[in-house]
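> what shape does this take:
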Amino acid sequence: MSAEQAESEPQADLPGPPPGPAPPSSAPPSSAPPSPMQRAVQNYLRHVTVERGLSTNTVAAYRRDLALYTLWLAGEGIDDPSGVTGNHVGAFVQHLGTREVEPLKASSIARVLSSVRGWHRFLLEEGQTETDVAHETKPPKLGSRLPKAISIEQVEALLDATRGDEVQQLRDCALLELLYATGARVSEAVNLNVDDVIDQEVVRLLGKGGKQRIVPVGSFARAALDAYLVRARPQLSLRGTATPALFLGLRGQRVSRQNAWLIIRAAAARAGLDIEVSPHTLRHSFATHLLAGGADVRVVQELLGHSSVATTQIYTLVTADTLRDMYTSAHPRAR
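Prediction:
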């Protein structure tokens, strides 16, 4: 499906109920109270939403992971958190990697286990259990995987593939230029409002945990944003209801994360790039190119919105690999 199709294809209308009063139901609606397991999960999700202020996407991921976990526990005959043991947690982790239908990779298992461990830690802190049964369960070892960045030439080819005077081209160019200029996560970019572009010199990004950061915008991105705001966004805004969103779809609604991914994939195809390119590819490339150009790792940490510099330092490994390759190919006694 192309980016244009994803935005312009109408949704099929589902058939509604026949006119007249609804027939009486043969079974009364279920009014069974939630089980102790369900209540414990609901309390935890409320805690991470209200007290910890985690993002909607993060809370949704916790909800999915814990639904998977509690469903498995139900299959083991456990419907109360107090009945879970460390052996159950370990067996669940093993099940995730060996199940017949779509076994999970090590990285996905580690993410699910992180949700499970956070929940059990919460249960102990709230006095709902006597021990943290997941504390000793370790995630599977992850292979050393460096971020996938593309070269400056490939980034330029990707951005050039969005050039044009059509409304959609102006929008796509501004979106991709902004992603590469700021290193923003795709969710941060599509959630931007017009007022978050401050004098077109900097943008205000809302990161994980509701943390705000101010990131400069380079001249190329400023020019692309200016062209979009003046020549394209007013036309797009007429196609939908009033919204403060910066990036609008063809129907005048806020661009979604999925549409942003499709826009980049379509641009990569037009640029002739034979590699997979995603919104996160531009974020990785932003960090890698800054460090290769001599930027301090702590400055890059602030620009990316990383809470720990250790997360940012992985990009220095990418830069070191590039330097090693250049040295090996250029130095007469390197090989």
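
> only C-alpha atoms from now on, for both contacts and neighbour counts.
Fine.

> is it true that Ala287 touches Arg298?
No. Ala287 sits out of contact with Arg298 when judged by Cα atoms under 8 Å, with a separation of 11.2 Å.

> these two: which is more packed in?
Ala287 (27 against 15; other Cα atoms under 10 Å).

> and the more buried one, what helix or strand is that in?
helix 279-292 (DSSP states H and E).

> next SSE downstream of that helix?
helix 297-304.

> which residues of this protein fall in strands?
197-198, 202-206, 212-216 (DSSP state E).

> of all those, which lies closest to Leu158?
Checking these against Leu158 by Cα to Cα gives strand 212-216 as the closest, at 21.3 Å.

> want to put them side by side, so please do this one too:
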Amino acid sequence: MPAVELERHLDRYLRHLSIERGLSANTVAAYRRDLTAFLAALAARGITDAAALDADVVHGYVVSLRDRPTPLSPSSTARVISSIRGLTRFLVEENVIARDPAEALTAPKQPKRLPKALSHAQVEALLAATDGDDAVRMRDKALLELLYATGARVSEAVALDVDDLVGADGTPELIRVIGKGDKQRIVPVGSFARAAVEAYLVRARPLLAAGRRSTPALFLGARGARLSRQNAWLIIRSAAERAGITVEVSPHSLRHSFATHLLAGERMCGSCRSCSATHPSPRRSCTRT
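You can find the predicted model right below:
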């Protein structure tokens, strides 16, 4: 196979990305930066034609990214690997090389990032954004208060039935939650969430269920059926917009905020069974109040 200048084929590949695949100028520029650095490293080793590309050469370059004095982050390394794969696949498709030398490359595992916990003030604003006397707002208030007070996953909350509320005289002091692996747990419900759920059950849920087929679901959508996870996510996003919260808010944000605030409450008020006036948010961060 005759020698083929890699730089010339890089230019062809970038034109392919821009014209045939229609990628944005910024995306093409990112590919250019990664691949220019790749070819420069190969040229320093005397490798300038595609015929010399093999799995050892490509793998050696990826290893060198991790062995730098300042190693690339896993996400940056994954991006470089993606760029190299794109180029080598292009060379195979264009019959420049017979076999893809990057086919065995695997991207490093990305660290799982927890969502940033909302501040007490942001949570207060989020919950206040669901205030209202209409049935939908009362449902939204009950849902968000329950999510924050119990740390339940949104999928667990929308799967709740009315019978999963446990307490004397119909007061939802506890909820029965079915989690991952069908594992059941009993979770205490704080006073603010209890009040919101009680108000929803008495004044709002009957209106949402009126004239519809009976369902055991606790949280109902506008048509009287069980509220979906997608609609619960939209409820949270809409409340965040009304509250003027500019950071990203997701159902898991409330779960993470619950855990963060609960730990802070335990540090400040001991057993977290009774909160003092010095507690940062005595009404909410203790779920047992």
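
> rewinding a little: figure out which of the strands of the first structure is closest to Gly240 of the first structure.
By Cα to Cα (comparing all of the strands of the first structure), the closest turns out to be strand 197-198, at 21.5 Å.

> follow-up on the earlier one: quick one, which of the strands of the first structure gets closest to Leu159 of the first structure.
Among those, if distance is taken as Cα to Cα, the winner is strand 212-216, at 18.8 Å.

> in the second structure, which residues correspond to the closest one?
Aligned using TM-score structural alignment, strand 212-216 of the first structure spans residues 184-188 in the second structure.

> ok, average deviation of the matching stretch from the first structure?
Compared with the first structure after the fit, stretch 184-188 of the second structure shows a mean deviation of 0.5 Å (mean Cα distance after the TM-score superposition for the first structure).

> list of residues touching that stretch?
Stretch 184-188 of the second structure has contacts (Cα atoms under 8 Å, 6 or more residues apart in numbering) with 150, 173-179, 287-288.

> identify, from those residues, the entry nearest to Ala37 of the second structure.
Nearest to Ala37 of the second structure among these is Gly179, at 47.6 Å by Cα to Cα.

> what's the nearest residue to the closest one if we skip its chain neighbours?
Glu156 (6.4 Å; Cα to Cα, 6 or more residues apart in numbering).

> and for that neighbour, the neighbour number?
Glu156 of the second structure: 16 neighbours (other Cα under 10 Å).

> which ones are touching the aligned partner of it in the first structure?
In the first structure, Glu156 of the second structure lines up with Glu188, judged by TM-score structural alignment. Glu188 of the first structure makes contacts with 205-207, as judged by Cα under 8 Å, 6+ apart.

> highest neighbour count among the residues you listed?
That'd be Leu205 among the contacts of Glu188 of the first structure, by other Cα under 10 Å, with 26 neighbours.

> can you pull out the helices in the second structure?
Remark: helices assigned in the second structure by DSSP state H are 6-15, 25-44, 55-66, 74-93, 120-128, 135-150, 154-158, 191-199, 205-209, 229-243, 251-269.

> which residue numbers in the first structure go with the first one?
I take that to be helix 6-15 of the second structure. Under the alignment (TM-score structural alignment), helix 6-15 of the second structure falls on nothing in the first structure.

> again, but for the second one
Applying TM-score structural alignment, one finds that helix 25-44 of the second structure aligns to no residue range of the first structure.

> can you name every helix or strand that that helix contacts?
Judged by 3 or more Cα pairs under 8 Å, 6 or more residues apart in numbering; DSSP states H and E, the packing partners of helix 25-44 of the second structure are helix 6-15, helix 74-93.

> wouldn't Ile236 of the second structure be in contact with Ser250 here?
Yes. When contacts are counted by Cα under 8 Å, Ile236 of the second structure is listed as touching Ser250 (6.8 Å).

> all set, thanks.
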